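# Pasting the sequence and the predicted coordinates here, then a few questions.
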Amino acid sequence: MNHDRHPPSPDDAITDAAAHWCMRLHAEDCTVAEREAFNRWLSANPQHAEEYQAMLEIWQTADLLPRNATVIDFNPPVQRQARPRRWRPLASAAAIALAVLPLAGWLGWEQGWLPNHYQHFAVGERMQTVELSDGSTVQLNLNTELTFLNYKDQRQVTLKRGEAFFKVRHDSSHPFIVHAGRGQTRVTGTQFNVWKYQDQVKVTLVEGSVLVSSDGNDGGYRLGPGMQASYRLGDFEPQLQQSGDYANSLAWREGKLVLENLSLAQALPMINRYLDTPLLLADASTGRIRISGIYNTREVGRLVNNLPKVLPVYLTRSKDGSTVLNRISPPPDKG
């Protein structure tokens, strides 16, 4: 007798992964590396959080997890198509796992393995201010995405892309850690700005103090108000400076992009965060041209089209459709 076998769907793979993480994070031998891998998986797709929440509900059915083990907030809300879930076999698997892991759910929270709150925020063409479950507030720039997880021993934010201004509720026993690129910013309560573009990260402190560490450096460097720390992939130490453009760095909160006598090489990352496809430089010579001005963050595309009117450049298209800035060579000396 022939039985048709359908290949597993992507949804089934996500459900299986959620079941795996639910059991691993409640195991006594769960490692720090596994927890970090779980955080990356959780923040990779909002559907992962939905499935993980559903799996926790199965465990709660057996009365082996606290009823408030995880609350998931999505902002903005996303309409999802209803689909059947394989609850019964997964519930059985979870029940078997829990039978050999007494008090696993309670230990998961007590040991700092499981968050009791998860939030995911993604904004597109409109800035937004959101409140985290700990009472902190975050102002999100255009094209920004971050996640928040509240653990017993710390609060964790992952800035996947974009820019955010944090007003962190003070809690000295519950540090607030922002992961961006290959580094992190650690605070207990303060106001600061974090910008991430590709592998570049810049932290600007407004009030209080923060501890910034980059790739491979566990010690970190403490910033005072008005200071900035910048790092990118491979930097063992962040670059520190007393910011002379303090207001310029935060002008995005008023919908402004301020470029004050910057080279195009310096300005392009700031411009590209507002573009769907990045603006490119034809060569290093083009990158040395300097630019100044104050622009509306909603009209950066218009800025790009107007650059040939104010700078010695012209625009071309690359093979992949990206816009390329090319320097207009000055005429040769006649002397």
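Yep, that arrived.
# okay, CA-based contacts and neighbour counts for the rest of this
Noted.
# And the helices in the stretch 1-150 of the chain?
Secondary structure of the stretch 1-150 of the chain (DSSP state H, counting those that start in this stretch): helices at 10-24, 32-44, 46-61, 87-99, 104-110.
# residues near residue 276, how many?
Residue 276 has 10 neighbouring residues, counting by other C-alpha atoms under 10 Å.
# what's the helix or strand for it?
Following DSSP states H and E, there is no helix or strand that holds residue 276.
# quick revisit: let's have the helices of the stretch 1-150 of the chain in TSV, adding distance to residue 174.
Output for the helices of the stretch 1-150 of the chain, formatted as TSV (distance: least, C-alpha to C-alpha, whole Å):
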stretch	distance to residue 174
helix 10-24	24
helix 32-44	18
helix 46-61	23
helix 87-99	29
helix 104-110	14
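# how about the ones you listed in JSON lines, adding mean neighbour count and distance to residue 224?
Shown next, in JSON lines, are these (neighbours: other C-alpha atoms under 10 Å; distance: least, C-alpha to C-alpha, whole Å):
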{"stretch": "helix 10-24", "mean neighbour count": "18", "distance to residue 224": "39"}
{"stretch": "helix 32-44", "mean neighbour count": "15", "distance to residue 224": "29"}
{"stretch": "helix 46-61", "mean neighbour count": "19", "distance to residue 224": "35"}
{"stretch": "helix 87-99", "mean neighbour count": "15", "distance to residue 224": "48"}
{"stretch": "helix 104-110", "mean neighbour count": "20", "distance to residue 224": "33"}
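# let's bring in a second model and compare:
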Amino acid sequence: MDHTAADDISHQANAWFALFHGGAPTPEQRAAWSAWMAADVRHAQAYAELENLWAASALLLQPSPAAAPVAPARLSRRRFVGLGLAASAAAVTAGAGTLWLNGVDSPFADLRTAVGERRIAYLPDGSTVEMAGHTAMNLDFSATRRAVELLHGQAFFRVRPSAAGEFSINTQAGRLHTREGEFCVSCENDAGLVAVSQGRVQVLTAGQQTELEEGLSLSFSARATGDIQRAELAQMLAWRNGRLVFFNEPLLTVVDALQRWRKGRIFIMDKQLAARRVSLILNLDHPDQMLDVLSRALAVRTTRYTDLVTLIYPA
């Protein structure tokens, strides 16, 4: 099977899985799903893989009765400073580039969330924004203007049409414009990603303008704009339903995402391990168990030094 066909089946399986686990399918949709499952054995296999992954993640979240709690390693101030210097100099410094240990920064932002917090806010024009953990933004609304500055983080916007004109989002990576629609934006430093679930979004970066339609995504930065991709919306928006979903992603990407949902800093101490591909579903209602789930599922070893620093090694 060629890669294009495999990607199409994976995308369809993700869409059906999201419908059945995050929505209320109609009888017609259930019939269409049954027909899709019966049409090709590869359809059923792809859907079964998602079901098995979901079930395995639920089991991993249940503490083992035979497992005794392990106290985190003691760490002196001298050793902590030495560890920080060593980790900073390491070839693999896995985790997001910004270190947030206290859970909140951008204290003067108009809207913000702490690490692990989710929040829905109503904007002055009647639009709404659903904010993921560790997200901050400023608002600029008037009778003739509606603009958001996304300082950092991830947010899902539902933009309503308004006499004030276009809705704009400014980031370090570029600007977004739309009149109405639904889309998710994430931005850390000068790297951004947008995925459109309804309507159209215009992305403006240095020297380039890109129009995104429903079901498409785009990575962008102040220096370059990526290729338009099909958006895996069920995966990208799973955090809104209390899950983090990763399919064939590098462990480094997974760890970067965890930084938004649990306090402290995580370092992967091996280059090959950081590049290892991972399929995993994590429950945001149990942030303290995320690393335990990760270590069990991937057979890696984690060492915690207080609640501030965690190191990940090959098993």
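On my side now, so go ahead. For clarity, every value in this text was computed on a predicted model and none was experimentally measured.
# out of the helices of the stretch 1-150 of the first structure, nearest to residue 236 of the first structure?
Evaluated over these, closeness to residue 236 of the first structure peaks at helix 32-44, with 20.3 Å, by C-alpha to C-alpha.
# Quick one: list the elements packing against the top strand by length along the second structure.
For the second structure, the strand with the greatest residue count under DSSP state E is strand 146-159. The contact analysis (3 or more C-alpha pairs under 8 Å, 6 or more residues apart in numbering; DSSP states H and E) places strand 146-159 of the second structure against strand 128-131, strand 136-141, strand 167-170, strand 181-188.
# thinking again about what came up before, so which of the helices of the stretch 1-150 of the first structure gets nearest residue 164 of the first structure?
Distance to residue 164 of the first structure, taken as C-alpha to C-alpha, is lowest for helix 32-44 among the helices of the stretch 1-150 of the first structure, at 16.7 Å.
# can you give me the angle that closest one makes with helix 10-24?
150 degrees (axes from the mean of the first three to the mean of the last three C-alpha atoms, to 10 degrees).
# list the contacts for the equivalent of residue 186 of the second structure over in the first structure?
Matched across to the first structure, residue 186 of the second structure falls on residue 195, judged by TM-score structural alignment. For residue 195 of the first structure, the contact set (C-alpha atoms under 8 Å, 6 or more residues apart in numbering) comprises 162-164, 201-203.
# Relative to residue 110 of the first structure, how far out is residue 195 of the first structure?
Separation of residue 195 of the first structure from residue 110 of the first structure (C-alpha to C-alpha, to the nearest Å): 33 Å.
# cool, residue 178 of the first structure as well?
In terms of C-alpha to C-alpha, residue 178 of the first structure sits 22 Å off from residue 110 of the first structure.
# And residue 309 of the first structure, by the same measure?
Distance from residue 309 of the first structure to residue 110 of the first structure, counting by C-alpha to C-alpha: 62 Å.
# Check residue 319 of the first structure too.
Distance from residue 319 of the first structure to residue 110 of the first structure, by C-alpha to C-alpha: 54 Å.
# swap in residue 237 of the first structure?
Separation of residue 237 of the first structure from residue 110 of the first structure (C-alpha to C-alpha): 33 Å.
# Residue 295 of the first structure too?
49 Å.
# again with residue 269 of the first structure
Going from residue 269 of the first structure to residue 110 of the first structure by C-alpha to C-alpha gives 42 Å.
# what do you get for residue 124 of the first structure?
Residue 124 of the first structure is 37 Å from residue 110 of the first structure, by C-alpha to C-alpha.
# for residue 224 of the first structure, same thing?
Taking C-alpha to C-alpha, one finds residue 224 of the first structure at 33 Å from residue 110 of the first structure.
# now do residue 151 of the first structure
On the measure of C-alpha to C-alpha, residue 151 of the first structure and residue 110 of the first structure end up 9 Å apart.
# so what sits against both of those two?
With C-alpha under 8 Å, 6+ apart, residue 151 of the first structure and residue 110 have no common neighbours.
# so what corresponds to residue 212 of the second structure in the first structure?
Using TM-score structural alignment as the criterion, the counterpart of residue 212 of the second structure in the first structure is residue 223.
# and what of residue 241 of the second structure?
The criterion is TM-score structural alignment: under it, residue 241 of the second structure has residue 254 as its aligned partner in the first structure.
# re the thing from before, hmm, the match of residue 212 of the second structure is touching residue 211, no?
Yes. Residue 223 of the first structure lies in contact with residue 211 (C-alpha atoms under 8 Å); the separation is 6.4 Å.
# Which one of these two is surrounded by more residues?
The neighbour comparison of residue 223 of the first structure against residue 211 (other C-alpha under 10 Å) goes to residue 223, with 22 against 17.
# which ones are touching the more buried one?
The contact partners of residue 223 of the first structure, taken as C-alpha under 8 Å, 6+ apart, are 205, 209-212, 229.
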